[in-house]
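Novice: using only what follows, build the 3D model:
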Amino acid sequence: MTNALKISLRDVRVRFDVSNNQDSLKGAILARLRGEKREKRYVDALKGVNVEIEHGERVGLVGLNGAGKSTILKVMAGIYPPTHGTSEIVGHVSPMFELATGFEMTQTGWDNIRIRGMLLGLAPQQIEERIREIGDFSELGHFLDYPVKTYSAGMFIRLAFSVSTAINPEILLLDEVMGAGDLVFAEKAKRRMYEFMEQGKILVFSSHSLPLVEDFCARVIWLRKGEIVMDGPAKEVLKQYELHSGS
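Specialist: Below you'll find the predicted structure:
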């Protein structure tokens, strides 16, 4: 690795056009019959966010629903381009967001390890070299022979986490995935997370579970309605968030 890992967001704004909802066609027809002009409607999910995350940092994201946590993670992952501002990511990113993303529901767990591994940038030979280790870590046993459409949410987490962390990512982005699943696997996943953090890589972790955020992260960013309210040491930010998050 020639460059130090980093995430740099400068004055990032993300605006979504919500004009084309399910009622837009009916609304457009009625508006035309009435001679009305329909104006476009937007939602500003992020409003001028500035974030610098350096090599080795473990950063938590907290905020109520709609605060912008998932949006900022998707900007970091390159899924959402900023409407305004710039994002610079140095390092291989492994995102874990919606559980079903990257899964072929009619294929087996083994086949989905291969598919997800390729989506995360592994060559077929690399996947085959690691596939047994990934399967063993998931502890899904004979269920790996079954189509993933038969899996519970906890089983999805086991499989997705096992693949995403087996590729030794440089930047790991997690969105609420650690809060679900059974306690035994959660403890095993936490141990792998600590191993990952000991390697000095970047972790960005969004969760409503404040104890988990404090456990994993040294720094916390508190978001509210697309803006950063506070960015600093985990204990200080979480204390203020608990005091004022209802406001």
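Novice: contacts and neighbour counts: CA atoms only from here.
Specialist: Noted.
Novice: can you map out the strands along this protein?
Specialist: Counting by DSSP state E, the chain has strands at residues 6-17, 42-54, 58-62, 84-90, 93-96, 171-175, 202-206, 219-224, 227-233.
Novice: which stretch among these comes nearest Leu144?
Specialist: For the strands of the chain, proximity to Leu144 was assessed by Cα to Cα; strand 93-96 is nearest, at 19.8 Å.
Novice: what's around Ile79, how many residues?
Specialist: 12 (other Cα atoms under 10 Å).
Novice: one more: Arg191?
Specialist: 12.
Novice: cool, and Leu119?
Specialist: A count of nearby residues for Leu119, using other Cα under 10 Å, gives 12.
Novice: wait, it touches Gly102, no?
Specialist: Yes. Leu119 is within contact range of Gly102, at 7.3 Å (criterion: Cα atoms under 8 Å).
Novice: how about the residue nearest to Lys6 when sequence neighbours are not counted, what does it touch?
Specialist: With Cα to Cα, 6 or more residues apart in numbering as the criterion, Lys6 has its nearest non-adjacent residue at 4.7 Å, and that residue is Glu54. Taking Cα atoms under 8 Å, 6 or more residues apart in numbering as the criterion, Glu54 is in contact with Ala4, Leu5, Lys6, Ile7, Ile202.
Novice: could you also give me the structure for this next sequence, so I can compare it with the first?
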Amino acid sequence: MAYIKSRGLSIEFPLNDVSNRSLKREAFSLVTGGKVGSSPRHKVTIKALDNISFDLKPGDRLGLLGHNGSGKSTLLKALAGVYAPTSGSLESRGQITSLLDITLGMDMDATGFENIILRGLMLGHTPQKMKELTPEIAEFSELGEYLRLPARIYSSGMLVRLGFAISTAVPSDIVLMDEWLAVGDADFQKKANDKLKEMTERAAILVIASHMPSIIENICNRTICLEKGIIVSDSFFE
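Specialist: Coordinates of the predicted model:
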């Protein structure tokens, strides 16, 4: 059974240059919303997440709210395994699909077909699995013969379409999103929206950050509001 368990999760980032420490404390507190402090060895750190605890089980649709710098993206990246806890613990079970950076792992000198394999490996799938999915991914991307060419000649829209097609090809237990994705032109966007809805509905657990309350209200049954890396509210609703 898929689940996520966070217990006292805290994440700190060190600041290597500790000159003008008071200025950096002020700047980072204003710009990032995080907490800046010093360790006993006078290493300056910024606490992006502070004592975050929650449980998610199948059926949970969690919306993360908060201003820029509140810790939403850091929490999503921690759930995706990008950041390790500085203290506390974070445990999950189930296949995770992260839609935080859908082109991560691509090689601009590799062809589109080769990047299907590379991006798939980044997502934790086997080369054999990605080979099996390649025809479906190619068809969804609508890139045709461009898939035989190096990705460096792709437009940004073409690259995102390929990344989206790869990232959404395999159903997942847990889906992580930083805003609802807008991909491609009007026709492709409709197809992408349908794919996202299908993927999020089939997932056991969804965690999405958004600045648009309407998206959260339509999709989620729980919201956590973050401020300066701390949970300030945790609400459940139907």
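Novice: can I get the contacts of Glu54 of the first structure in TSV with neighbour count and distance to Asn21 of the first structure?
Specialist: Shown next, in TSV, are the contacts of Glu54 of the first structure (neighbours: other Cα atoms under 10 Å; distance: Cα to Cα, whole Å):
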residue	neighbour count	distance to Asn21 of the first structure
Ala4	11	42
Leu5	20	39
Lys6	19	37
Ile7	19	33
Ile202	25	37
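Novice: would you map the helices across the second structure?
Specialist: 21-31, 72-79, 112-122, 127-141, 156-167, 186-202, 213-219 (DSSP state H).
Novice: which of those helices sits closest to Asp101 of the second structure?
Specialist: Here helix 156-167 is closest among those (Cα to Cα), at 8.6 Å.
Novice: quick one: contacts of the closest one?
Specialist: Looking at what lies outside helix 156-167 of the second structure - Cα under 8 Å, 6+ apart - the contacts are 97-99, 102-103, 112, 116, 119-120, 123, 137-138, 140-141, 143, 151, 183-184.
Novice: kindly report the same for stretch 212-231 of the first structure.
Specialist: Here stretch 212-231 of the first structure has contacts from 44-49, 57-64, 66-69, 194, 205-207, 232-235, 237-238, 241, using Cα under 8 Å, 6+ apart.
Novice: mind doing that once more with 7 Å?
Specialist: Residues from elsewhere that reach stretch 212-231 of the first structure (Cα atoms under 7 Å, 6 or more residues apart in numbering): 45-47, 49, 58-63, 66-69, 207, 232-235, 237.
Novice: in the second structure, what range does that stretch match?
Specialist: With TM-score structural alignment applied, stretch 212-231 of the first structure matches the range 215-234 in the second structure.
Novice: now which residue in the second structure aligns to Met76 of the first structure?
Specialist: So, by TM-score structural alignment, Met76 of the first structure is matched to Leu79.
Novice: how many residues are close by that match?
Specialist: 23.
Novice: and what of the one 5 residues further on?
Specialist: Burial of Ala84 of the second structure, expressed as a neighbour count using other Cα under 10 Å, amounts to 17.
Novice: for Glu242 of the first structure, same thing?
Specialist: Using other Cα under 10 Å, the number of residues around Glu242 of the first structure comes to 10.
Novice: turn the helices of the second structure into CSV, including distance to Pro85 of the second structure.
Specialist: Below are the helices of the second structure laid out as CSV (distance: least, Cα to Cα, whole Å):
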stretch, distance to Pro85 of the second structure
helix 21-31, 20
helix 72-79, 7
helix 112-122, 21
helix 127-141, 30
helix 156-167, 25
helix 186-202, 26
helix 213-219, 26
